[in-house]
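Novice: only geometry, no sequence info:
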């Protein structure tokens, strides 16, 4: 029975993350009417920027995340102005092709800058809590 509750908790945790990503995608599609295929790549860039600030500059976890949010937000504005805004009167397929192009560009850029090997970001929340038979990390 403990395993069932553990899996339900894990499903709710991961499902919450997926719902936040889906909410962002829906928001972009609802406003711009463009399925932004580069949405996940922007999250990836944000993660690598956070990693960069934490490892290279020794900035605290939360401050690095805040800086990353600002940088990725600015990247999104630049992407909208340079890629999607000029295509506002073009046929709808052009928006989709541009979004795929941005996705491929961001993936190649991250691979060029940080490489293709596995990277791990250290969390300040490494405490594991046992609560009513559930094993929960402090970060979750």
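Specialist: Sure, I can see it. Since the model is a prediction, treat every value here as computed from it, not as a measurement.
Novice: switch to C-alpha atoms for all contacts and neighbour counts from now on
Specialist: Noted.
Novice: residue ranges of the helices in the protein, please?
Specialist: Using DSSP state H, the helices assigned to the chain run over residues 2-32, 39-57, 61-79, 92-114.
Novice: mind listing what's buried in stretch 28-40?
Specialist: For stretch 28-40, the neighbour count (16 or more other Cα atoms under 10 Å) marks 34-40 as buried.
Novice: Please convert the helices of the chain to TSV, extending it with distance to residue 128.
Specialist: As requested, these are exported to TSV (distance: least, Cα to Cα, whole Å):
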stretch	distance to residue 128
helix 2-32	14
helix 39-57	22
helix 61-79	18
helix 92-114	30
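Novice: Alongside the first one, take a look at this:
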């Protein structure tokens, strides 16, 4: 949830568009990783990387084909376009893969006992990954010329 909020904040800070389709992009990423692992038998980490690349390409496509042409339009047009992308992606995924609940397989099924707390290894991985990505983003924004440009 922290990474989703961070992504929303970053997109709003750069484009000044509340991207209502942000969650739908995450959903597409989840389906890409699920389908790659389950249907094609790809390794967990390779599937995650493919999902990240697929969502990045889809986001760039949305920015170039939808949001960029609306840059000088009234602000309501960006909001309507973001809602339209969200509805389109949800309908596309439901048409392609249905609306049934699916559970993504994980190679991390261990249960850990940390300071008296019982926690699945998958959650520890998620928490560590989220904090790591937040730290890398912070360093990128503070220490690189591109990051300084984004902040400005």
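Specialist: Here it is on my side, so go on. Because the structure is predicted, anything quoted here is derived from the model rather than measured.
Novice: ok, back up a step: could you identify which of the helices of structure 1 is most buried?
Specialist: Most buried of the helices of structure 1, by mean neighbour count (mean count of other Cα atoms under 10 Å): helix 39-57, with a mean of 18.
Novice: and which of the buried residues of stretch 28-40 of structure 1 is nearest to residue 16 of structure 1?
Specialist: When the buried residues of stretch 28-40 of structure 1 are ranked by distance to residue 16 of structure 1 (Cα to Cα), residue 40 comes first, at 15.6 Å.
Novice: tell me the contacts of that closest one?
Specialist: By Cα atoms under 8 Å, 6 or more residues apart in numbering, residue 40 of structure 1 lies in contact with residue 21.
Novice: I'd guessed residue 78 of structure 2 sits against residue 63; true?
Specialist: No - Residue 78 of structure 2 lies out of contact with residue 63 (Cα atoms under 8 Å); the separation is 10.6 Å.
Novice: one step back: residue 121 of structure 1 is nearest to which of the helices of structure 1?
Specialist: helix 39-57 (6.1 Å).
Novice: quick one: the closest residue to residue 141 of structure 2 other than its chain neighbours from residue 7 of structure 2, how far?
Specialist: Computed as Cα to Cα, 6 or more residues apart in numbering, the closest residue to residue 141 of structure 2 that is not its neighbour in sequence is residue 147, at 3.7 Å. Using Cα to Cα, to the nearest Å, one gets 14 Å for the distance from residue 147 of structure 2 to residue 7 of structure 2.
Novice: Same question for residue 101 of structure 2.
Specialist: 25 Å.
Novice: mind listing what the aligned partner of residue 67 of structure 1 in structure 2 touches?
Specialist: When structure 2 is aligned by TM-score structural alignment, the residue opposite residue 67 of structure 1 is residue 50. Listed by Cα under 8 Å, 6+ apart, the contact partners of residue 50 of structure 2 are 32-33.
Novice: Between the helices of structure 1, which one is closest to residue 130 of structure 1.
Specialist: Of the helices of structure 1, the one closest to residue 130 of structure 1 (Cα to Cα) turns out to be helix 2-32, at 10.7 Å.
Novice: Now find how far off-centre the closest one is within its chain.
Specialist: Taking Cα atoms, centre = their mean, to the nearest Å, one finds the center of helix 2-32 of structure 1 at 13 Å from the center of the full chain.
Novice: circling back: what is the neighbour count of the residue nearest to residue 141 of structure 2?
Specialist: 15 (other Cα atoms under 10 Å).
Novice: now do residue 121 of structure 1
Specialist: 13.
Novice: so how far is residue 122 of structure 2 from the residue in structure 2 that it lines up against?
Specialist: In structure 2, the residue paired with residue 121 of structure 1 according to TM-score structural alignment is residue 104. With the distance defined as Cα to Cα, residue 104 of structure 2 ends up 11 Å from residue 122 of structure 2.
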